[in-house]
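Student: Curious how this folds, go ahead:
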Amino acid sequence: MSLDHDDSGQHSVRKENEARIFDYRPTPLDACSIETCSGQCLQWQSSESETSEYENSIVAHIPMCLGCYQLDKTTGTRQGQLDLYAIPVVKNTSREQSSRRYSIQSFGDDKDNPPLTICGGTTSKVSGILDGKWCPTPYQRQSELSFENYYATAHASGEIMIHNIFADGATISDINTKTRNPFQAKFAGKTTQEELSVADPNSPCLCLAIAWDQSCNNGNDAIPLNTRIISSYSDGNAAIHQIQQSSSGNVELSTSLEHCWPAHKMFNSPSEVWCCAFLSINNNDNTTYPTNIVATGGDEGCWKMWDLRTNLSRPIYHNTNAFDAGVTVLSPHPRQSNLLVVGSYDETIALYDVRYVSSSSSPTSLFHSDAIGGGIWRCKWHPKDDNRLLIAAMHGGCRIVQFADHLVAPQGRKCDHDAGSEIPIQFHSVFTEHKSMAYGCDWLVYPNDAIVAGKKDEVVEAAVSCSFYDQTMYLWSAPITDSI
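Tutor: Take a look at the predicted model:
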């Protein structure tokens, strides 16, 4: 399996609960990843301070990054581009027009709110982007009128690049200027050629996937930033980089290679390592501690768990028989870190409780789906709703999965799943407008605290997705459903 394959063959997909299109945009190159930062947005004003003069106005912007990757078949080079969008959250003028107070139904006006090209395009030459990730909380500098975070990208050159994304709404006093893109970006750091040469300097490889360590700096707004990124490569290797910020006033980051090891093989030759993730340890008090366990998934159809305290000569767990094709997705639950969704090119997903994984056993999944109509490429847990999962399924479009309410225990309580027990799920939405491989997807959610408070009628949300060869991205409805 390769990212440079032809887009051939159409699989039939189910049409039940078809989602509704809100907005559409062509992408500058073949779109490979789309990532929002719904947990952290530029908030223009609190709902308590709104007055009638702000009717039908933008009350917040949610940042969204689109990463593109395109093979030039003439030269054999892989071009890239990273664009930063400001997704407007609009206050509805009348509850008669919408059942909710706010709406997210547009990528923004092309003329007044164009995307900011961070790298690539006419600004600079950059290698193709295959993956991108926002630095997870708790690293946030956020007040009502400010935003700051880091965004990392995986490149076809094998490099990882990191950008500082920021905005200061306090400098914009005119309410009309809120239609413009308020976000800015600065280059913050990247991996070096010397680090890349640890694997094989004579064999260039693609960086296929990256993930931040969500356990670092837990429980505080730790500045300077001190965290890690795991990355996986087309030459069969995986790596861990330490990411550090020199001081609170300096956005530049230093990167240093901590580990690099051969992770996956097929027929005694290196195989693509399509995905990687940190697996945190979640204790009964719901406190997450720094982790030494990581996971990788390879083109040979296996996923493995590794302990960074060992010499990494062998995994602590090796799943060999759950999937019939390459493992392409590893998605840990953001709040119940014992839960891990694994997706495959064989068109199925499986849910595991990693507490039951050991080197001497083959754990039974809590759920393993039938084929859903397309190879799995991304799985995104909802930023606040513990039981919903968004899936990009290549030629099968996108799906929203609803798990049973008892998937995650209430705050402060231990969540125990019996080994081998089945978790009920249902596929309650499908989006099939993409005419090519749906490679990227993510959630847009505002306001975030409404879900926690159980006020579903106040929750405003949508989904975004992008596809490869037809160079499109869509913003579409993601309806909230009743529990199962």
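
Student: CA atoms for contacts and neighbours, from now on please.
Tutor: OK.

Student: The one helix or strand residue 246 maps to: what's the following helix or strand?
Tutor: Following DSSP states H and E, one finds residue 246 within strand 237-247. Using DSSP H and E, the helix or strand that follows strand 237-247 in sequence is strand 250-262.

Student: and that following strand, what does it pack onto?
Tutor: Helices and strands touching strand 250-262, as assessed by 3 or more CA pairs under 8 Å, 6 or more residues apart in numbering; DSSP states H and E, comprise strand 184-190, strand 237-247.

Student: Residue 373 and residue 398 touch, don't they?
Tutor: No - no contact is recorded between residue 373 and residue 398 when judged using CA atoms under 8 Å, the distance being 9.7 Å.

Student: neighbour-wise, which of these two wins?
Tutor: Taking neighbours as other CA atoms under 10 Å, residue 373 and residue 398 compare with residue 398 leading, 31 against 21.

Student: So for the more buried one, what's the nearest residue that isn't a sequence neighbour?
Tutor: In space, and not counting its chain neighbours, residue 398 is closest to residue 392: 4.6 Å by CA to CA, 6 or more residues apart in numbering.

Student: returning to that earlier point: which of the helices and strands packed on strand 250-262 is buried the deepest?
Tutor: strand 237-247 (a mean of 20; mean count of other CA atoms under 10 Å).

Student: got the angle for that strand vs strand 250-262?
Tutor: 160 degrees (axes from the mean of the first three to the mean of the last three CA atoms, to 10 degrees).

Student: and for comparison, fold this next one:
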Amino acid sequence: MALQCKIQTLQVVDTDYSADAVEWCPVEGWEAILACGTYQLKKPDGKNPDESNQPQVRLGRLYLYHFEEQIFAPLTEIQRLETAAVLDIKWSHVPIAEHPWLAIANAKGAVELHCLAGSEKKSCRLEPLCSVDLGDDCLALSLDWSMGRKQGGRPLQLVSSDSRGRLSLLSVDESSPSVQILEQWKAHDFEAWIAAFDYWNTHVIYSGGDDSKLKGWDVRGSLKAPVFTSERHTMGVCSIQCHPLWENLLATGSYDEHVLLWDTRNMKQSLADTHVQGGVWRLKWHPTREHLLLAACMHNGFKILDCQGAMVENKERCLVLSSYVLHNSLAYGADWSRLTLKDPLVLSTEMPKVHLDEGAARLDFEVQNLKIVYESPTATFDVLLDEDQNPALPVQVEGSFDFQGPGPDGNGSNTKAYNKTELAKAQQETSLLATCSFYDNVLHVWKWETSQAVSSA
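Tutor: The predicted model follows:
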């Protein structure tokens, strides 16, 4: 058997402000909705001499998109909200009062809740519900909902971390609606970059800070001290996600460029340690394929990790299946869609006929063995295999297991050759992803396909 991974970029959107958070709605029936949050420092215009003494103004904008599977422009913008700079956004995993809710952590130190209202998906709108101020001139840095496993009937809670190193446990009342602080405590010496629930035991919260520490907290007891502290990461811990499908499994990432997997029953030593060559700002487990982990690796793009070996075979690191390196700036926001796509990905061999605006330029450039044909900042570009450069390289930048072209002996003997009948038997799975990057102000939507080719012999 040979595993082949392919990527195709569907659309690139100019977000105007720096994009740092992107989330597909996970609620059944609303999976085609995508939210993107932005953060922009307002630059002084130089006209006011006293402006340098004023606090920085952090502007933000929240975009709402609808996805429809079509060739050229699958994303349609349906709403934009001007707001304070957005640091993190999270959809509720289940409907609240029959609608998805979106929580926003902003630069004014507040957590805001919005309801996605409307019956028509293309005309739905986010409506503000309530907010809570975390206090003391801070930035709200991260969010997590307690119902990551999509359980209903439990108290609705959020956890947020802030720039003063604190965690806030929030209670959400859907009938009012309202949100209030249940507990707030000092967790880290510097910025508390990330906080996340243990989805299997929501009394437990994990946090990571700029003090390079990963900590665990049990809100049923005293919050003066954590139940554990790990210094396994050597730099600031900025991403944590509990696995919603696999009990006792936790993923963490850090500025130290390492993704660690943990068995939450023993936090003294990590299960696996994978160097991804970029600070890990966000981690997302695949919603259905439990061994896949998506990592936003700041200066090194986005990576898809296969963690199965670490999960079931005690391997010490995860396998990097694919790298998405088409962003030109800090890789920050990343998420898997829950949508089921109709057609498997097909890498086209011809450029689509796109009408360019007058004066628009076509730029051809290469990323390792990938040839990128770029049409416009807000249209699409295709990833094409540049067979002229090196025909023996894999289709993917990293981690492709089915090689194209001749082998060392010139006749392709170093790889399994599949005919069309055998390829028809290949097990194909396609995932839809959204990623965004900071200083270049772009949101990408792309497909990732894996196929397990099976020989009939």
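
Student: returning to that earlier point: dump the helices and strands packed on strand 250-262 of structure 1 into JSON lines; add distance to residue 274 of structure 1 as well.
Tutor: Output for these, formatted as JSON lines (distance: least, CA to CA, whole Å):
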{"stretch": "strand 184-190", "distance to residue 274 of structure 1": "21"}
{"stretch": "strand 237-247", "distance to residue 274 of structure 1": "10"}
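
Student: Which of those sits closest to residue 421 of structure 1?
Tutor: strand 237-247 (32.0 Å; CA to CA).

Student: Show me the contact partners of the closest one.
Tutor: 199, 223-232, 251-264, 270, 273, 276, 296 (CA atoms under 8 Å, 6 or more residues apart in numbering).

Student: Surely residue 451 of structure 1 is in a helix?
Tutor: Yes - using DSSP: H, G, I helix; E, B strand; the rest coil, the assignment for residue 451 of structure 1 is a helix.

Student: what about it, distance to residue 461 of structure 1?
Tutor: Shown here: residue 451 of structure 1 relative to residue 461 of structure 1, a distance of 11 Å by CA to CA, to the nearest Å.

Student: who has more neighbours, these two?
Tutor: Higher neighbour count among residue 451 of structure 1 and residue 461: residue 461, with 22 against 19, using other CA under 10 Å.

Student: So what does that one match up with in structure 2?
Tutor: Counting by TM-score structural alignment, residue 461 of structure 1 corresponds to residue 431 in structure 2.

Student: Show residues contacting whichever helix or strand its match is part of.
Tutor: Using DSSP H and E, residue 431 of structure 2 falls within strand 427-437. The contact list for strand 427-437 of structure 2 (CA under 8 Å, 6+ apart) reads 18-24, 302, 327-341, 344-345, 442-454.

Student: circling back to that earlier point, what residue of structure 2 takes the place of the residue nearest to residue 398 of structure 1?
Tutor: By TM-score structural alignment, residue 392 of structure 1 lines up with residue 296.

Student: Return the residues in contact with residue 27 of structure 1.
Tutor: 471-473.

Student: just checking, which of those residues belong to strands?
Tutor: 472-473 (DSSP state E).

Student: Please list which of the contacts of residue 27 of structure 1 are preserved in structure 2.
Tutor: Using both residues aligned by TM-score structural alignment, their matches' CA atoms under 8 Å, structure 2 keeps these contacts from those: 471-473.

Student: Out of the residues you listed, which comes closest to residue 335 of structure 1?
Tutor: residue 473 (28.4 Å).

Student: okay, now the corresponding residue of structure 2 for that closest one: neighbour count?
Tutor: Using TM-score structural alignment, the partner of residue 473 of structure 1 in structure 2 is residue 443. Residues contacting residue 443 of structure 2 under the criterion other CA under 10 Å number 25.

Student: wait, what's in contact with residue 443 of structure 2?
Tutor: With contact set as CA under 8 Å, 6+ apart, residue 443 of structure 2 has these partners: 12-15, 19, 434-437.

Student: Stretch 150-160 of structure 1 corresponds to what range in structure 2?
Tutor: By TM-score structural alignment, stretch 150-160 of structure 1 lines up with residues 101-111 in structure 2.

Student: and the end-to-end length of that stretch?
Tutor: Span of stretch 101-111 of structure 2 from end to end, CA to CA: 13 Å.

Student: next one: stretch 307-316 of structure 2
Tutor: First-to-last residue span, stretch 307-316 of structure 2, CA to CA: 10 Å.

Student: now swap in stretch 322-331 of structure 1 and tell me
Tutor: Stretch 322-331 of structure 1: ends 16 Å apart by CA to CA.

Student: Of all the residues in it, which ones are buried?
Tutor: For stretch 322-331 of structure 1, a neighbour-count test (16 or more other CA atoms under 10 Å) marks 322-323, 325-331 as buried.

Student: quick one: contacts of it?
Tutor: Under CA under 8 Å, 6+ apart, the answer for stretch 322-331 of structure 1 is 1, 274-277, 295-303, 340-346, 348, 376-381.

Student: How far does it sit from its chain's centre?
Tutor: 17 Å (CA atoms, centre = their mean, to the nearest Å).

Student: check contacts around residue 148 of structure 1.
Tutor: 140-142, 164-167.

Student: scratch that, residue 39 of structure 2
Tutor: Residue 39 of structure 2 sits in contact with 17-20, 58-61, 84-87, where contact means CA under 8 Å, 6+ apart.

Student: can you do 7 Å?
Tutor: 17-20, 58-60, 85-86 (CA atoms under 7 Å, 6 or more residues apart in numbering).

Student: Keep only those of those that are in helices.
Tutor: Using DSSP state H, no member of those falls in helices.

Student: ok, of these, which one's closest to residue 221 of structure 2?
Tutor: Taking the contacts of residue 39 of structure 2 together and measuring to residue 221 of structure 2 by CA to CA, the closest member is residue 86, at 32.0 Å.

Student: Give me the aligned partner of that closest one over in structure 1.
Tutor: Under TM-score structural alignment, residue 86 of structure 2 pairs with residue 129 in structure 1.

Student: follow-up on the earlier one: look up how far residue 186 of structure 2 lies from the match of residue 473 of structure 1.
Tutor: 34 Å.

Student: ok, now residue 134 of structure 2?
Tutor: 12 Å.
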